[in-house]
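**Q** structure, please.
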Amino acid sequence: MVITVQKINYLNLKTTTQTTNTFFMQKNIYLSLLILLTTITVKAQKPQFLLEAKRSGVSIGEIKIELFPTIAPMHVANFSGLVASQFYDSTAFHRVIPGFMIQGGDPNSRSGPKNTWGYGNPSQPKVDAEFSEVSHTRGILSAARSSDINSATSQFFICVASATNLNGNYSVYGKAYEGMSVVDNIVASPRDANNNPNEKIEMFITYIGNDSTRPEAPTLTFPANNTFNIAYNQSLSWSSVATALLYKVEVARDEDFTDIFFTKNGRTTNVFITNLEDTTTYFWRVTANNGGYLSEASQVFSFSTKVNDVGINKTPESLFTLEQNVPNPFSSITTISYHLTTSQTVSLKILDFLGHEIALLENKTQAPGKHEIVFEGTSLPNGIYYYHFNAGTLAETKKMVVLK
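**A** The predicted model follows:
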């Protein structure tokens, strides 16, 4: 389901909408300046708002919303500026779809003909897309737009259920943190064939303060600090932070992080990096982003990749040998073998292409000698996978392919 602000020929609108056009032309510069000024005030804190919903003039409850300036600063500034000018007051939730979302904020819905609600006004200031890794889960507030990704204006929607198909295509900039029962009430309203509630549901939004809570720093968990003999493809993991929306991981060739090798913002607590250089020490750290603040950086861990094959002492690697799985590719069952020269505490994990752990095959102390593990991948779809082996502080990763 696409969340859109529909495009129509505004020359055919009735007098009420033409009057609204004049109103916007007069206020366009004012709102643009207000957005610019608001950008300064919303940084490093999550502004919070109270949305009162009224059905046919009777209050049905309040929804508390907080915005994410460290995720989508331009959208936060736009929304905050519109609230400051009382723009949203008496606009309607004009689109409700059970199991999906409620949408509102169109100025046409104040007093314009109902068949114009949702079409917006061409003279409204546009906000460029600010797509992120934040997922469209229940309660998330995101910007409605047309097929032009940079066409967001005042209209927004609140998800009543997960809508992950929208991820990366719509700009998330806040969430409803209280009052989802009111959202559920709105989405269950009797509606017409265009999903417009039969009775008008108006909104009135006021600013109520800021959440200045900082997220805790993540704790790095894998690989252990100072691990060496790492393979050229490696999974990095860290602990989750309760309030975090995103995590930023940085991998550098120096401990001052002036020579960045890899960086990524994502919502998971692990990342898989490839094409590491041999005989290199890397340093990595992670910060958490709760939408209003970045945490302090985690402690810095380091790991070193294995040496190359040209006349360099490979004594650490001789502590174990990890063999290629057989058969490879495989359709359902494959065997993974390794050989230990001394007794070691070992672990063997299966990872998907993104580095997410999908199976733990071994996690115990093993005696010297050859060991074989049969892995059944019947339930896995076709694709590339990895098996990651640890023995003490040493690690190696190999690729395998499921082909059915």
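
**Q** CA atoms for contacts and neighbours, from now on please.
**A** OK.

**Q** OK, contacts around residue 52?
**A** Taking Cα atoms under 8 Å, 6 or more residues apart in numbering, we find residue 52 in contact with 59, 60, 61, 62, 63, 203, 204, 205.

**Q** in CSV, list those along with secondary structure and neighbour count.
**A** Compiled in CSV, the contacts of residue 52 are given as follows (DSSP: H, G, I helix; E, B strand; the rest coil; neighbours: other Cα atoms under 10 Å):
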residue, secondary structure, neighbour count
59, strand, 13
60, strand, 15
61, strand, 17
62, strand, 20
63, strand, 19
203, strand, 22
204, strand, 18
205, strand, 22
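
**Q** assign a three-state SS to residue 181, would you?
**A** Following DSSP: H, G, I helix; E, B strand; the rest coil, the label given to residue 181 is helix.

**Q** I'd like to know how many residues surround it.
**A** 13 (other Cα atoms under 10 Å).

**Q** so who does it touch?
**A** By Cα under 8 Å, 6+ apart, the contact list for residue 181 is empty.

**Q** check the gap between it and residue 174 for me.
**A** Distance of residue 181 to residue 174, given as Cα to Cα, to the nearest Å: 17 Å.

**Q** one more, please, to line up against the first structure:
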Amino acid sequence: MNCPLKLSFCIQLLVISFFGVLLSCETKQVQETETDPAKIRITKHNVKQVLKQYGEEHKDSIISIETPYGIIKAALYTKTPLHRASFIRLINKGYFDSADFYRIVPAMVIQGGHLDKRRMGLENYEIPHEIDPRWFHKRGALAMAHRDESEGSSPYDFYIVQGSVFREDSVRSINKDTGYPLLLKQLKTYTTIGGVPHLDYHYTVFGEVIEGLNLVDSIAAEPLEENTEHPKNRIPIKITIP
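**A** The predicted model follows:
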């Protein structure tokens, strides 16, 4: 009479043990997923922590931008670690596999990303600004865009400076309004190579073009839709890590 009861009790113990092990495995898997910066969903609350960890695990700093005109190569600054990490993370996630240069302001910038982001399932976060006087809007600078009311950079929209050459008095006048000291390097660059000085200290410059700067000029010369900054013809791009 006792045997069936013992057997039943043993079976119950086995079932409990099995589900305990299963639950432990599932919990471990969830924990691993939640601590992987490549998989965790970034929010305004964890953006610094996730990007810092991702940047430490992914040291890439050279990118290739494939365009209809050829390949533009850029170097990302290690001194803007959050912007570098966010950009590399999105490249690895495939966000820039089918992007566009969708905005052109001749003699200023060409802007890339996705014009319509509603279908992309994007994470809702901004990158805290990493503005540094050493990185300014010279010709070929790579920077992140943001909305006027934003407190950080948009991770999804970047631009490359085409720029133009400025007179010294113009550069000094523009810089005076920023409240920051004008560096000799800035003054020399804007009066010889060119750039867009009035964007300084408003947007984070996080890299620069190292090959294919002439392609930026070609893209900036594309015809625009009437009374807009949008090119008539699509300019598809794909960004990869070479």
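
**Q** follow-up on the earlier one: which one of the contacts of residue 52 of the first structure is nearest to residue 369 of the first structure?
**A** Residue 369 of the first structure lies nearest to residue 63 out of the contacts of residue 52 of the first structure, by Cα to Cα, at 63.4 Å.

**Q** roughly how far out does the strand or helix carrying residue 20 of the second structure sit from the chain middle?
**A** Residue 20 of the second structure is part of helix 2-34 when elements are defined by DSSP states H and E. Put simply, helix 2-34 of the second structure sits 45 Å off its chain's centre (Cα atoms, centre = their mean, to the nearest Å).

**Q** likewise for stretch 68-88 of the first structure?
**A** That offset, for stretch 68-88 of the first structure, works out to 20 Å (Cα atoms, centre = their mean).

**Q** mind listing residues that contact it?
**A** Against stretch 68-88 of the first structure from outside (Cα under 8 Å, 6+ apart): 31, 34-36, 38-39, 42-47, 67, 105, 107, 127-128, 130-132, 143, 153-154, 171-174, 203-207, 289-294.

**Q** what's the span of it, first residue to last?
**A** So stretch 68-88 of the first structure: terminal residues 19 Å apart, Cα to Cα.

**Q** so for that stretch, what gets flagged as buried?
**A** Residues 68-84, 87-88 are the ones in stretch 68-88 of the first structure that count as buried (16 or more other Cα atoms under 10 Å).

**Q** then stretch 202-217 of the second structure?
**A** By 16+ other Cα under 10 Å, the buried positions in stretch 202-217 of the second structure come out as 203, 204, 205, 206, 207, 208, 209, 212, 213, 215, 216, 217.

**Q** residues touching the counterpart of the first one in the first structure, list them.
**A** Right, the one you point to is residue 203 of the second structure. Counting by TM-score structural alignment, residue 203 of the second structure corresponds to residue 170 in the first structure. Counting by Cα under 8 Å, 6+ apart, residue 170 of the first structure touches 129, 130, 131, 142, 143, 144, 145, 149.

**Q** so which of those residues sit within helices?
**A** With DSSP state H as the criterion, helices contain none of these.

**Q** among the residues you listed, which recur in the second structure?
**A** Compared against the second structure with both residues aligned by TM-score structural alignment, their matches' Cα atoms under 8 Å, the contacts of residue 170 of the first structure retain 129, 131, 142, 143, 144, 145.

**Q** quick check: closest non-adjacent residue to the fifth one.
**A** Same thing as residue 144 of the first structure. The shortest distance from residue 144 of the first structure to any non-neighbouring residue, by Cα to Cα, 6 or more residues apart in numbering, is to residue 156 (5.0 Å).

**Q** gap between the two ends of stretch 137-156 of the second structure?
**A** First-to-last residue span, stretch 137-156 of the second structure, Cα to Cα: 19 Å.

**Q** longest helix in the first structure, please.
**A** Max-length helix for the first structure by DSSP H is helix 15-42.

**Q** hmm, back to that, just the ones in strands from the contacts of residue 170 of the first structure, please.
**A** Residues of those located in strands (DSSP state E): 142, 143.

**Q** count the neighbours of the counterpart of residue 107 of the second structure in the first structure for me.
**A** Superposed on the first structure with TM-score structural alignment, residue 107 of the second structure falls opposite residue 99. The tally of other residues near residue 99 of the first structure (other Cα under 10 Å) stands at 15.

**Q** you'd agree residue 99 of the first structure is up against residue 163?
**A** No. Residue 99 of the first structure is not in contact with residue 163 according to Cα atoms under 8 Å; the separation is 9.2 Å.

**Q** looking at the first structure, name the residue matched to residue 77 of the second structure.
**A** Checking TM-score structural alignment: residue 77 of the second structure goes with residue 68.

**Q** I'd like to know how far that match sits from residue 202 of the first structure.
**A** Residue 68 of the first structure is 24 Å from residue 202 of the first structure, by Cα to Cα.

**Q** next: residue 188 of the first structure.
**A** In terms of Cα to Cα, residue 188 of the first structure sits 15 Å off from residue 202 of the first structure.

**Q** one more: residue 129 of the first structure?
**A** Taken as Cα to Cα, the span from residue 129 of the first structure to residue 202 of the first structure is 27 Å.

**Q** circling back to that earlier point, just put the contacts of residue 170 of the first structure in JSON lines and tack on distance to residue 302 of the first structure and neighbour count.
**A** Shown next, in JSON lines, are these (distance: Cα to Cα, whole Å; neighbours: other Cα atoms under 10 Å):
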{"residue": "129", "distance to residue 302 of the first structure": "36", "neighbour count": "21"}
{"residue": "130", "distance to residue 302 of the first structure": "33", "neighbour count": "19"}
{"residue": "131", "distance to residue 302 of the first structure": "31", "neighbour count": "16"}
{"residue": "142", "distance to residue 302 of the first structure": "38", "neighbour count": "24"}
{"residue": "143", "distance to residue 302 of the first structure": "40", "neighbour count": "26"}
{"residue": "144", "distance to residue 302 of the first structure": "43", "neighbour count": "26"}
{"residue": "145", "distance to residue 302 of the first structure": "44", "neighbour count": "26"}
{"residue": "149", "distance to residue 302 of the first structure": "40", "neighbour count": "16"}
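
**Q** which one of the contacts of residue 170 of the first structure is nearest to residue 335 of the first structure?
**A** residue 131 (42.2 Å).
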